[in-house]
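Visitor: prediction below, plus the sequence it came from.
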Amino acid sequence: MRISEFRITRFQFRRDRVIGDSQVHIAEANYGALELIADDGTVGLGFFHALFHPLPDIGEIERLFGVEVWPRIEGEAPAAIANRITKPRGGNNRRTTLPFEEAVNQAAWDLLAKSLGLPLWRVLGGVDRKVRAYASGLDFHLSDAHFTALFIEAAGQGYGGFKIKVGHPDVEWDLHRLGLLKDAIGGRGAVMVDSNEAWTPKEALRRLDIYRRAGFEILWVEDPCPRDDFDGLREIRAGAPWVHVNSGEYLDLHGKRLLLEARGVDILNVHGHVSDVMRAGWLAAEHDVAVSLGNSTLEIGVHMAAALPEVNWLEYSFQNYNHLVEEPVVIRDGYAYAPERPGHGLVLSAEARRTHATPDLVAYDALPPAVESAPFAYRNGSDPA
């Protein structure tokens, strides 16, 4: 099996809610689906996206991929791409103009697993496809009513963990949200908070102490201070031993290694690059540190989560993009299930390619209404009763 063609589909659509945190506000989704096609017709799928600005028109995306990536993978075996290691130094060590790296890696692993007739989680060494999932709201910009409706629904679906955004300049706002969450979930389940680097180490310790004295038990605080303040993260670990520090999502593999060596983290956060996640999981195991699988496009990370014994939780954020694939990852009663199908099990939907693809950049005001795939009452813009 050799890689012989590529196909890219561009998607741009309104989200069914504004997602974000104390730092960012995101109202639209911008995804690219990369399909690597082998000489026997087998297709491997990977995803790339832009958070803050639309992707360029499809012609420019294809041109950039053809210049920057295609010459290095055309005619190669998928295993050679999936397992390739390059020098982490030199003038040619730089990111592609668009974030193609993760998509190529995902598509290559998809092809490799399909060539073996195995689901990806089995190829990676997993023995149990079931992973505990937590409900993550990406909720900083939601009204109280929308926030409450989201987590009532999540609790009703059986989730046993719930993560909310904090980091408002007014700590009373944070406490109010924690109170709303407690009421919404009936006081049951693990609670995580994520400030997205809003605090200094001292402010983080102050906030965590206030939460605790107010009666809120927190399992972990995510990214409480800047990602590369390893001394500060270690200070928070020492100063608030009743809370786990979760960090690392914004760091590359080199940065994750430095974070682990600095003992600045209790739970290492990883995402959707298959090879790097597995390497990071190995490093975390060497340091006796747990791993959490953060958001990955269409929950493709469930395969790595199922293969890494250090993973205790997988993040699920109710993002309305399941319409892009034929069969999304199943999440039931608070657990995500890695597909049994060969490869990673995600196949780009023919209907999505036909009706939702946007080859040309579209102004936000001209985008059609959001695809209503989320079950929450706020999806149509009106506050729930």
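Guide: Good, I have the coordinates. Numbers count the residues shown, from 1 in each chain.

Visitor: every contact and neighbour count from this point should use C-alpha atoms.
Guide: Fine.

Visitor: count of residues packed around A145?
Guide: Burial of A145 is recorded as 15 neighbouring residues (other C-alpha atoms under 10 Å).

Visitor: repeat for the one 4 residues further on
Guide: By the criterion of other C-alpha under 10 Å, A149 has 19 neighbours.

Visitor: quickly note the distance from it to M192.
Guide: Note on A149: its distance to M192, by C-alpha to C-alpha, to the nearest Å, is 18 Å.

Visitor: what do you get for V43?
Guide: Separation of V43 from M192 (C-alpha to C-alpha): 38 Å.

Visitor: so V329 touches R341, yeah?
Guide: No - applying C-alpha atoms under 8 Å, one finds V329 not in contact with R341, separated by 10.9 Å.

Visitor: of the two, who's got more company?
Guide: Neighbour totals were compared for V329 and R341, and V329 leads with 19 against 14 (other C-alpha under 10 Å).

Visitor: check which helix or strand A154 maps to.
Guide: Per DSSP states H and E: A154 is located in helix 144-156.

Visitor: in that helix, what counts as buried?
Guide: For helix 144-156, the neighbour count (16 or more other C-alpha atoms under 10 Å) marks D144, H146, F147, T148, A149, L150, F151, I152, E153, A154, A155 as buried.

Visitor: nearest to G345 among the residues you listed?
Guide: Distance to G345 across the buried residues of helix 144-156 (C-alpha to C-alpha) is lowest for A154, with 24.7 Å.

Visitor: put this next to the first one:
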Amino acid sequence: MTSTQPQPSAPAPLAATPDRISGLSLALVYLPLASPISDAKVLTGRQKPLTQVAVLFARIRTEGGHEGLGFSYAKRAGGPGLYAHAHEIAPELVGEDPSDIGRLWDKLVWAGASVGRSGLATQAIAAFDVALWDLKARRAGLPLAKLLGAHRDAVSCYNTSGGFLSTPLESVLSNVDAARERGIGGIKIKVGQPDAHADLERVAAVREHLGDGFPLMVDANQQWDRPAALRIGRKLERFDLTWIEEPLDAYDAEGHAALAATLDTPIATGEMLTSAAEHWNLIRQGASDFVQPDAPRVGGITPFLRIMALADHSGLSLAPHFAMELHLHLAAAYPRTTWVEHFEWLEPLFNERLELRDGRMLVPARPGLGLSLSEQTAAWTAEEATF
């Protein structure tokens, strides 16, 4: 008697959809900053001051008349690369069902498989992925946070833009006052100068100005080695910091884990990572108390949600990096402690403004991300294409 092994069945055809992607458009925009910005990477000679941000916008349109807006970004370098890769893979979306976001993310990754599943390749995909989620929420008539399943209608927020090392201490203190008057709930300042004593004096001045108990964070932007991070971290303990951010190289999971296990002050890191897999490496080694993914950098909302699930499973807090207009919605959908970073840099690109109240940023009631591009954005557009 002959037996046969069951043969794998063919994938079931996708159900019919009432809507399809009819077209999309791309734009590469260079957003100028009011003044050059420097953190520790500039003071240590590793980078030049930041003068502009390159933003990649994607608009996705459907046959049913729906539209979604998404974006990604690059600082100092990478804008033309993001645009070129997005331009090459954009036609893959035409004719597809916009609701199949996970499948479309995979399709775009495989379209550029030879250039990898992290870094610039997925950062270009992020603009499409965010646009698809925005479209889905708009079509449902819900803010993105509500579509994802919000745990709160407002998120604790802290300001970073007023505390760069290129800003004199007197101006930092004035910025602190202005931020608190606006309704900011925490202050982060940059550290990591070649002279650690200058850092400690700066932190001491800000802590005295804020008073005890007001949330204060510091960010070293990867500029310490392991011995320096431990030594300075111990000296920072007396300032009752909410966290110390990026004390070591972004990929030094082992070093961050040792600091997190040794210091009383929580460790935050992750903003420079460009995939869910890289974040899992940090999370599984206990390298941070606050996970800091950046949705445009990791490839969009789809991989960001995977990172959120890993962080939640590990009992960690969440503090997404930059792009508050997007991360507010994601942070609102996280069940544990979360912060959103207040950076007003991207505000000129949009007509809408986020509301601050009593130390928290309010989730807007508008559908999707609740964003529309300002007229000024057109003047800053360097390249654009329609498919």
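Guide: Right, received. Where do you want to start? In this text, all values refer to a predicted model and were calculated from it rather than measured experimentally.

Visitor: still on that earlier bit, who does the helix holding A154 of the first structure touch, helix- and strand-wise?
Guide: Counting contacts by 3 or more C-alpha pairs under 8 Å, 6 or more residues apart in numbering; DSSP states H and E, helix 144-156 of the first structure packs against helix 171-184.

Visitor: all strands for the stretch 51-200 of the first structure, in order.
Guide: For the stretch 51-200 of the first structure, the strands defined by DSSP state E, counting those that start in this stretch occupy 130-136, 161-165, 190-194.

Visitor: Throw those into TSV and include distance to Y335 of the first structure and mean neighbour count, thanks.
Guide: Shown next, in TSV, are the strands of the stretch 51-200 of the first structure (distance: least, C-alpha to C-alpha, whole Å; neighbours: other C-alpha atoms under 10 Å):
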stretch	distance to Y335 of the first structure	mean neighbour count
strand 130-136	4	24
strand 161-165	11	24
strand 190-194	14	22
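
Visitor: columns distance to R227 of the first structure on top of those strands, output as TSV?
Guide: Converted to TSV, the strands of the stretch 51-200 of the first structure look like this (distance: least, C-alpha to C-alpha, whole Å):
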stretch	distance to R227 of the first structure
strand 130-136	20
strand 161-165	17
strand 190-194	13
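
Visitor: so which of the ones you listed is nearest E203 of the first structure?
Guide: E203 of the first structure lies closest to strand 190-194 among the strands of the stretch 51-200 of the first structure, at 13.9 Å (C-alpha to C-alpha).

Visitor: relative to the second structure, which residues correspond to that closest one?
Guide: Under TM-score structural alignment, the match for strand 190-194 of the first structure in the second structure covers residues 215-219.

Visitor: cool, and stretch 262-271 of the first structure?
Guide: Mapped onto the second structure using TM-score structural alignment, stretch 262-271 of the first structure spans residues 285-294.

Visitor: for the first structure, longest helix please?
Guide: What stands out as the longest helix in the first structure, according to DSSP state H, is helix 100-116.

Visitor: now do it: which elements does it pack against?
Guide: Packing partners of helix 100-116 of the first structure (3+ C-alpha pairs under 8 Å, 6+ apart): strand 25-38, strand 43-49, helix 78-82, helix 120-123, helix 274-286.

Visitor: go with 6 Å
Guide: Identification of packing neighbours for helix 100-116 of the first structure by 3 or more C-alpha pairs under 6 Å, 6 or more residues apart in numbering; DSSP states H and E yields strand 43-49, helix 78-82.

Visitor: how close does it sit to the second structure?
Guide: When the second structure is overlaid, helix 100-116 of the first structure sits 1.0 Å from its aligned residues on average, using mean C-alpha distance after the TM-score superposition for the first structure.

Visitor: all strands of the stretch 201-350 of the first structure, in order?
Guide: Using DSSP E, counting those that start in this stretch, the strands found in the stretch 201-350 of the first structure span residues 220-222, 244-247, 267-270, 290-293, 311-316, 330-332, 335-337.

Visitor: out of the ones you listed, which one sits most buried?
Guide: Stretch with highest mean neighbour count among the strands of the stretch 201-350 of the first structure: strand 267-270 (a mean of 28; mean count of other C-alpha atoms under 10 Å).

Visitor: helices or strands up against that one?
Guide: Packed against strand 267-270 of the first structure by the contact rule (3+ C-alpha pairs under 6 Å, 6+ apart) you find strand 244-247, strand 290-293.

Visitor: rerun at 10 Å
Guide: If you count contacts as 3 or more C-alpha pairs under 10 Å, 6 or more residues apart in numbering; DSSP states H and E, strand 267-270 of the first structure packs onto strand 220-222, strand 244-247, helix 253-261, helix 274-286, strand 290-293, strand 311-316.

Visitor: let's have those in a markdown table, adding distance to W173 of the first structure.
Guide: Shown next, in a markdown table, are those (distance: least, C-alpha to C-alpha, whole Å):
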| stretch | distance to W173 of the first structure |
| --- | --- |
| strand 220-222 | 17 |
| strand 244-247 | 22 |
| helix 253-261 | 30 |
| helix 274-286 | 34 |
| strand 290-293 | 27 |
| strand 311-316 | 24 |
